[in-house]
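K.L.:
this one's structure only:
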């Protein structure tokens, strides 16, 4: 099995040099070394392929770019401010012989000089990742490339918490997990710039996390999550957004609900306005309104009294195209089936981009549980 080492870096050349040296010291041959530059400054290294993205596209985007560029069977990730022990690649390679995703223990060096060992979790249990990271991050994670691509990689909207989200999706999809309590990664806490830094992007990221996973969290868990984010990053992500995606016809809903529920909203985008290229004639405005109506009806009881904010779009990409997600608490999307999506791509582009098809499958699968619940509630 071939190995690709993927290093995400952001304007820290001295730390990157240390990380690269730890890769070159591996006892097991690393077939590919890919450095993904998410910073402003140029990166000049020898013996590695350098990709440039961003700047500041985020850690998930950097790792995804490296994974897509790699050709090796297994992906082993490293952040530029951390380093591997000489036996790290050999250890995770042995784990991936019978697992699909693997992690080893971290040796954490605090700024105070204290050193602590943090083992990875013994199993992947999605519920345990809802509030905080359980010990798998960007430097002790290894995974089979085909599995990583099937999972659509890291969520690039998450500037932080992307590792938690990824672990949850691994667990939800039954990915075989293997771990070692041997510390083979040194994590360095430092006062300089990090791949992610506290700002409003963190609030956006954590609201995105809550939108994806808040439906399975108790009120106590949501409060604990908000308190932890506030303590770590100085921003409160707010309550769980009522995010609903309609995946195909929900099988219920009357147009009268559209009139009733949309009346008085501060801002409403009806079918066809958000993404005109989807061609409303394909689905039909009347049918689209029925879909929107069913979703609104399903969430009517969930909205706080007096809340008039509603976002309706025809795209599964959500509100990024039209404004800050913080502006909307409730999002309704009309998402075409895969067959219709392929037909629309063929019509618009003249060919079918399989990457876009995979992204469509990723988003519809990701938000499918919430959508099914919404559809059921609308009947």
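P.N.:
Good, I have the coordinates. Remember, predicted model here, so these are calculated numbers, not experimental data.
K.L.:
from here on, just use CA atoms for contacts and neighbour counts.
P.N.:
Fine.
K.L.:
contacting residues for the residue sitting furthest away from the middle of the chain?
P.N.:
Computed with CA atoms, centre = their mean, the residue of the chain farthest from its C-alpha average is residue 256, at 36.5 Å. Neighbouring residues of residue 256 by CA atoms under 8 Å, 6 or more residues apart in numbering: residue 293.
K.L.:
what comes up buried for the host helix or strand of it?
P.N.:
Using DSSP states H and E, the element containing residue 256 is helix 255-262. For helix 255-262, a neighbour-count test (16 or more other CA atoms under 10 Å) marks 255, 257, 258, 261, 262 as buried.
K.L.:
how about the strands in this protein?
P.N.:
3-9, 32-37, 49-52, 74-79, 83-84, 101-109, 115-118, 141-144, 177-188, 242-247, 311-313, 330-335 (DSSP state E).
K.L.:
could those go into JSON lines alongside mean neighbour count and distance to residue 58?
P.N.:
Shown next, in JSON lines, are the strands of the chain (neighbours: other CA atoms under 10 Å; distance: least, CA to CA, whole Å):
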{"stretch": "strand 3-9", "mean neighbour count": "27", "distance to residue 58": "9"}
{"stretch": "strand 32-37", "mean neighbour count": "24", "distance to residue 58": "10"}
{"stretch": "strand 49-52", "mean neighbour count": "16", "distance to residue 58": "12"}
{"stretch": "strand 74-79", "mean neighbour count": "26", "distance to residue 58": "12"}
{"stretch": "strand 83-84", "mean neighbour count": "26", "distance to residue 58": "20"}
{"stretch": "strand 101-109", "mean neighbour count": "24", "distance to residue 58": "22"}
{"stretch": "strand 115-118", "mean neighbour count": "15", "distance to residue 58": "25"}
{"stretch": "strand 141-144", "mean neighbour count": "24", "distance to residue 58": "17"}
{"stretch": "strand 177-188", "mean neighbour count": "20", "distance to residue 58": "19"}
{"stretch": "strand 242-247", "mean neighbour count": "24", "distance to residue 58": "23"}
{"stretch": "strand 311-313", "mean neighbour count": "25", "distance to residue 58": "26"}
{"stretch": "strand 330-335", "mean neighbour count": "24", "distance to residue 58": "24"}
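K.L.:
here comes the other one, which I'd like you to weigh against the first:
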């Protein structure tokens, strides 16, 4: 079996790492072989590294700082670069600092990987707000077109992908503010030989809008810019119907109108 590496990108938000991501990693039945924590905006102090490492005492924790454009995409790509120096290949399991893995998440993904042959393993994901579960997304048989109009359930925190495959995709799009998971999925699904397996069970809790600077915050500047960037990258692939579906979803979920997004695209 391939090694498994957990990757966390954070601004850093220490309180969320302490409350959510690191305890979830430590609780895994199948512990990752290494945890890579990438800080986006500054170095971790020695004291912070010690505090965070104590939360996952059974796992090796490696710290890094984003070496690319500021944001989650650059931080995840930095994590890939760190792992590329540690392993010939491995599975990369991403978890956002404010999300939660169920204790069986990594063992379920590993068991579904066909002994390390799968490029990607996707598990189900709860969309949670506070203590309420708003939706349960259990992806299966996903296609590129699904991600042009929305997201059927491939988020950051249920990404489980071979490092070699992530690098073949080209990593995340540096500088893309939001919609990173959809952009990455579209490019991954363009690979003719991509082998995706599905656990068909929920093992991840995606906590939405826990802070005003969340990339998915309703009506936020970061969501507007990220959506405009995504439209500029992939709008040409959309049919007229898909384009309408894209704008309808952006307005209903995030309060962003078609005219506002298109004006933002024109200003880029």
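P.N.:
Done, it's in. Given the structure is predicted, the values throughout are model-derived calculations rather than measurements.
K.L.:
re earlier: closest one of the buried residues of helix 255-262 of the first structure to residue 10 of the first structure?
P.N.:
Closest to residue 10 of the first structure out of the buried residues of helix 255-262 of the first structure is residue 262 (44.6 Å), distances taken as CA to CA.
K.L.:
residue in the second structure matching that closest one?
P.N.:
Matched to the second structure by TM-score structural alignment, residue 262 of the first structure sits unpaired.
K.L.:
and residue 312 of the first structure, by the same measure?
P.N.:
Under the alignment defined by TM-score structural alignment, residue 312 of the first structure is left unpaired in the second structure.
K.L.:
same deal with residue 33 of the first structure?
P.N.:
Under the alignment (TM-score structural alignment), residue 33 of the first structure pairs with residue 35 in the second structure.
K.L.:
same thing with residue 187 of the first structure?
P.N.:
That one, residue 187 of the first structure, aligns with residue 206 by TM-score structural alignment.
K.L.:
what's the spacing between that match and residue 113 of the second structure?
P.N.:
22 Å (CA to CA, to the nearest Å).
K.L.:
residue 39 of the second structure too?
P.N.:
In this view, residue 39 of the second structure and residue 113 of the second structure are 29 Å apart by CA to CA.
K.L.:
and the residue nearest the centre of the first structure?
P.N.:
Central residue of the first structure (CA atoms, centre = their mean): residue 155, at 1.8 Å.
K.L.:
please pull up the equivalent of it in the second structure.
P.N.:
Looking across to the second structure (by TM-score structural alignment), residue 155 of the first structure lines up with residue 173.
K.L.:
again, but for residue 67 of the first structure
P.N.:
Under the alignment (TM-score structural alignment), residue 67 of the first structure pairs with residue 80 in the second structure.
K.L.:
list the contacts for the closest residue to that match other than its chain neighbours?
P.N.:
Nearest residue to residue 80 of the second structure, sequence neighbours excluded (CA to CA, 6 or more residues apart in numbering): residue 163, at 7.0 Å. When contacts are counted by CA under 8 Å, 6+ apart, residue 163 of the second structure is found next to 80, 83, 84, 89, 90, 91, 92.
K.L.:
specify which member of those is nearest to residue 107 of the second structure.
P.N.:
Ranked by distance to residue 107 of the second structure (CA to CA), those are led by residue 91 at 12.1 Å.
K.L.:
now do the contacts for the residue nearest to that closest one when sequence neighbours are not counted.
P.N.:
Excluding the flanking residues, the one nearest residue 91 of the second structure by CA to CA, 6+ apart is residue 162, at 4.3 Å. Counting by CA under 8 Å, 6+ apart, residue 162 of the second structure touches 89, 90, 91, 92, 118, 119, 120.
K.L.:
ok, and those residues in the first structure?
P.N.:
Among the contacts of residue 162 of the second structure, the ones still in contact in the first structure (both residues aligned by TM-score structural alignment, their matches' CA atoms under 8 Å) are 90, 91, 92, 119, 120.
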